[in-house]
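> Quick one: sequence plus predicted model below, questions after.
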Amino acid sequence: MKNAFLNKCVFVTGPGDAITLSENSPSGFPIAFRSCDDCALSPERIDLDRRCLEECHLLEGMGRLRLLNFQHNLITHIHNLSHLRHLAFLDLYDNHISQMSGISALASLRVLMLGKNRIQRTCSLDNLTKLDILDLHGNQISQIGNLSHLSELRVLNLAGNCISRVDNLQGLDSLTELNLRRNCISTVTEVDQLPCLQRLFLSCNSITSFDELACLGESCSLYELTLDGNPVALETWYKQAALRCVLQLRQLDMKRVTEEERRMACVMARKEDEKKRESHKQAMHKEKRRLAIRNAALQWEGVRACLEHPAQNGAKEEVSPEASPAHSPAQTNGLALEPSPDELLEAGGASLQSLSLSDSHLAELDGETLRLFGLGALEALERGWGVQTAGAVTVIAFRYIHFDAIVPTLPRIRVKFPNLSHLIFLETNVSRLPQLAALAQVRRLDQLTIHPEGNPVVSLSLWRSFLIYRLHHFNLHKINNLEVTMNDVISAERLFGTLGHIAATETPRCRLLVLLEESRKRQLQFLLEGRGRRAGLSPEELRDNGKLLGEGLSRALFNYPSRDCCSEGAMESSSERRAVMEQYIQAQVQRASDTNLKGESLHKLWPSMFMEMVRDYVLEMRDRPTFRQACLNRLSTQGK
């Protein structure tokens, strides 16, 4: 009896499901078969659920079988099924299967259930092109793959695996439902390549940002989504962001989306689009700004090369702003320059407003700072400035503009910007002390920055003292971010005060009228021709006692006339100025030569002259009473 039981077992699970398993088969492996009556009663379905099977038995005489259930067994490998050419439904849920081999011959298969097994990799699906449902949940799969040929697949269940990234979904053109719950997913891609996808389940993963779900917004068919259990779902704005990401959603986390929620999401989506457009616009403007600054730097380098090496015009080397001297370490001549040039001129704030932008120049207003790059940017100073806007400007920064081109604009700057207190010059070719004197045309200044880059004057040891002396009436507080102390003022007065006094004393009246500005011309003319004469004082006496124009006269003589104001004897062209300078130098040389000749003649004649002088005085004083009387007579005559 015992041997008979081992040799043949009959399982009855319901009408038509009486299955006989035989261990003693000629082929050497277990065979399962049914009686003819059972086959006629249920020819397409076999249920072998919970039979403690460790392998798939050979199903003899069941070629018409379409549904086969092996749920809840101990099967480790799939085999003995290749002859089931009509099999459409295979359920191997809850077994011990680690490999998907053994199913490649089941070309008619429509449903494959392999959930809760030990599968690590999807494979052997190449011939299963008619597959409609594939369930691989609860396995150990770490990567989606080998599915691109399943063009008829509608449902794919990969929940409860080890997947970290959603990709390799190309070719799944019929997929309507994708279940990826309980994985390790942090990034979702290629979902927008699934034209029929309607339901996507991503609950209980590691998604932290909607940036990782950007592809969902490109899907036109998705209407159901779950994201609960992800870090992103803990945010207060989560629901609105999800609806904004996928506007056509009808269900989110198994809850219906109301029209009010959809309307609010649309409003937020429009705001987000506007924000993106504004961001793109700002990025474009930033790029144009960068190119304008770069081209202004290139033009500046070309102009400076022409000025420094006129004979080498054709051999200019292209220089970008990043490689120009303005971006090399500064030789600050002991001065503290903070912030850096880039921070002063190129870093735009939130209130940045472009006033003029072209390929080679840029003018922009950043809060209280007006920045000008390139020669063409000076045109912004001529625009119609509102009183409030102009009054808010306290800093003007120049870069890549020749200082001589800036000088004519200084009087207009004084008028247009009444609250201006700080001027910045970087790469403006301030090379001589007289150029600094042109800054006296500005109304007032509290701070001045002349950066060493592109301004050779800063390398001169006396430039700061000259600036303090010449702009004494400004009461400057800082020069290149260093405080101007009383000791600095006294030192500057000692260095240049005597020179200024000599200039004020020896300069002819006509020359004074040419050099001084109009207001001081009128004052000087009035004093020279009016009150001064009525008071009986000569112009020399007025200048000596400081009553002419006060201490400002000596400083005003150190001026730097611009090209626009060169008139009344001032030369307009460099050749004329050079001719005047040469003539003056020649006159001084001739005068020095004549003086030297006179000195040499005096040296030769002095011994005889001295002897004659001594002899004449001895003879004249020989009669002392007569000598005294002659002296008294001369004094009396001179007094009258």
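Looks like it arrived, so ask away.
> from here on, contacts and neighbour counts on C-alpha atoms
Fine.
> residue ranges for the helices of the stretch 101-250 of the chain, please.
Ranges of helices within the stretch 101-250 of the chain are 238-245, based on DSSP state H, counting those that start in this stretch.
> Pro418 reaches Gly391, doesn't it?
Yes. Using CA atoms under 8 Å, Pro418 makes contact with Gly391 at a distance of 6.1 Å.
> Put this next to the previous one:
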Amino acid sequence: MTQATQATSLDFESLENMEELARLHCHSRTIVEVTPARPPLGSRVGTCTSAFSSSRRRRHSLRDCPQLGTMERLQQLNLQHNLITTIRHLSHLHQLVFLNLYHNHISEMAGIEALSSLRVLMLGKNRIHRICCLENMSKLDVLDLHANQISKIENISHLSKLRVLNLAGNHILRVENLHGLDSLTELNLQCNCISVVAELERLPRLQRLFLSCNSITSSSELAGLGESCSLSELTLDGNPVALETWYKQAVLRCVLHLKQLDMKRITDEDRRMAGVQARKDEEKRKETHKQAIHKEKRRLAIRNAAQQWEGVRAGQELPPQNGAKEEVSPENSPAHSPAQTNGLTQEPSPDESRRVSPVSGPERPTGASENRFRANSRPNSPRDPKLLEAGAGSLQSLSLSDNHLAELDGDTLRLFGPGALEALERSWGVQTAGVVTTITFRYIHFDTIVPTLPRIRVKFPNLSHLIFKETSISRLPQLAALAQVRRLDQLTIHPEGNTVVGLSLWRSFLIYRLHHLNLQRINALEVTMNDVIAAERVFGTLGHIAATETPRCRLLLLLEESRKRQLQFLLDGRGRRAGLSPEELRENGKLLGEGLSRALFNYPCRDGSADSPEEGAAESSERAAMTEQYLQDLVQRASDTNLKGEALHRLWPSMFVEMVRDCVLDMRDRVAYRQACLSRLSQTK
């Protein structure tokens, strides 16, 4: 056997031994050299490529694989840096262990199916679009497909002995189909389009992973690396995630056993900083979870308050349903104007609703239940840092239960449900109370709010704006109760849940009745002098008639105590006496801001003077009976007057004729008539 047929290694890149080329019948001008040296199978594919390539990088002119019919025992074949487009004439090389086709024009991997003994396959820098034809290569140890046009990892799961895989410089979008590569220790995916790293936990022996120059934007996309216990080297430079401030610490938290990152050794200081950042992130996560639970409790409380309010409006009480599913929360309901929405973005399951319900939730917000039941303590003292922070613009829950919520958001106090009114009764610190300029009432009946109005001004000296949303204000007299606030700059009454806004004269009545408050805006519209004149024109005459024509006893029933003293003062004539005492003058001056005619448009608090609900119900029943009797008397008198008018209308012609006849008869004797008239006049004097 000749020297060529006994060779186990052929190098078609060298430029020597022309005679050997002719003897092997290779129809090409490329020179073939028999090289007995075995190329190394280094751990890094990049270095392997360098080892198998000579220092001369010029391309040769071999356009097809040579026909090596007499070399069945060939083990190593190097065809790199040629112009080969198709792999063929190699199916009989059953003992081939190493095949180098680097830097050719190959577009398909067909032609290597029969090379079952192959351990190293070098196909880098070609034009391959798809990984295939590797079904029989169960012994493959190194696979180099870098710098091709591959877009998907596939057809390699059966390569259980594969140790090195190089897919750098392709168009791969996802890391997938890696199961079965139990021996893989090095994976090179540099310069691809990968954004999410997954399935790497299926590689039990992976030690080196190269992901430089991809599209990974967040450290959260590397979470799958944390399940790899063998990974020791990792590169991520060239990704957007590498620009983050805590990039190194985030990676070290994911991969605990990492020894090198971006070709730099990990120090103990790096691990210590990663631990510090991990603790901070854990605290932040707990705080976020706590806020999410509180937000859900808040949503449930507002929803239940809305349901009860709707039930009261419909005349039936609806029990709170904390565990039921909610398709539309109050924040997203038609009756709610969306602001910063505070509800959760995804609807909780029934189990989650039970877990975070205000009654059974194991993680109740700090101080929420304590603030609810300890009303006599001083949670709102000026030294309370939480409430001082709330006054600076953060959201602070003051009272939270199944169906009511009171919260302070900057300078706005929001009250949902009747139970939230208890927040107005607690002890407020001077600084915290001074911050509040706006109070919003929602899902609370207006008659329940009225008793708290006189105390609001005392509690919150800087209050300037009241907002009523879904409070059942339906009649003009209810608006008169706002006069008890004594000072107000703005007033907002939303149309939803307040039918009084649908009345044409509601705004004029407000301007007239609350003239002493000097309102600047009503429902965001400025109150002009023309509005004041128009309101006086409409309701001024009515107020004057009411003040002058109403009997004294009725006035005393309608007016408040201060107005009763004013009325008594005026009726007794003391207001016209000279030399009034200073106390009397001050008492009289108090009433100059709100005239008597305006004070008559009063809305007494329903059952406000009753000591108990039973007494209030009895008093309300008596008042209703008295009112009904009074109205019946008025109707009876009006009916009698009407009957008398109709009878007079029928009898008047005959009566008029008789009167004229009597006068004519009396004046027939003029002398006697004059004497009779003089006699009557003298008797009258």
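On my side now, so go ahead. Computed from a predicted model, the values in this text were never measured in an experiment.
> which residue ranges form the strands in the stretch 101-250 of the second structure?
Taking DSSP state E, counting those that start in this stretch, the strands of the stretch 101-250 of the second structure run over residues 120-122, 142-144, 164-166, 186-188, 208-210, 233-235.
> again, but for the stretch 201-350 of the first structure
Per DSSP E, counting those that start in this stretch, the stretch 201-350 of the first structure carries strands over the ranges 224-226, 251-252, 255-256.
> Tell me how far the last one lies from the chain's centre.
In terms of CA atoms, centre = their mean, to the nearest Å, the centre of strand 255-256 of the first structure is set 43 Å apart from its chain centre.
> Where does it end up in the second structure?
On the second structure, the counterpart of strand 255-256 of the first structure by TM-score structural alignment is residues 264-265.
> What is the one helix or strand Ser608 of the first structure maps to packed up against?
Assigned by DSSP states H and E, Ser608 of the first structure falls within helix 574-620. Where contact means 3 or more CA pairs under 8 Å, 6 or more residues apart in numbering; DSSP states H and E, helix 574-620 of the first structure is not packed against any helix or strand.
> Helix or strand next in line after that helix, which one?
As assigned by DSSP H and E, the chain's next helix or strand after helix 574-620 of the first structure is helix 624-639.
> before we move on, back to that, by how much does the match of strand 255-256 of the first structure deviate from the first structure on average?
Superposing on the first structure and averaging over aligned pairs (mean CA distance after the TM-score superposition for the first structure), stretch 264-265 of the second structure comes out at 2.2 Å.
> which residues touch Asp359 of the first structure?
Contact analysis of Asp359 of the first structure by CA atoms under 8 Å, 6 or more residues apart in numbering lists Lys288, Leu291, Ala292, Asn295.
> who wins for neighbours among these?
Most neighbours among those, by other CA atoms under 10 Å: Asn295, with 23 neighbours.
> now it: how far from Glu318 of the first structure?
10 Å (CA to CA, to the nearest Å).
> swap in Asn596 of the first structure?
Between Asn596 of the first structure and Glu318 of the first structure the distance is 54 Å, computed by CA to CA.
> Ser151 of the first structure now?
Look at Ser151 of the first structure and Glu318 of the first structure: by CA to CA, they are 58 Å apart.
> neighbour-wise, which of the two wins?
Each of Ser151 of the first structure and Glu318 has its neighbours counted (other CA under 10 Å); Ser151 has more, 17 against 12.
> In the second structure, what sits opposite that one in the alignment?
Matched by TM-score structural alignment, Ser151 of the first structure corresponds to Ser160 in the second structure.
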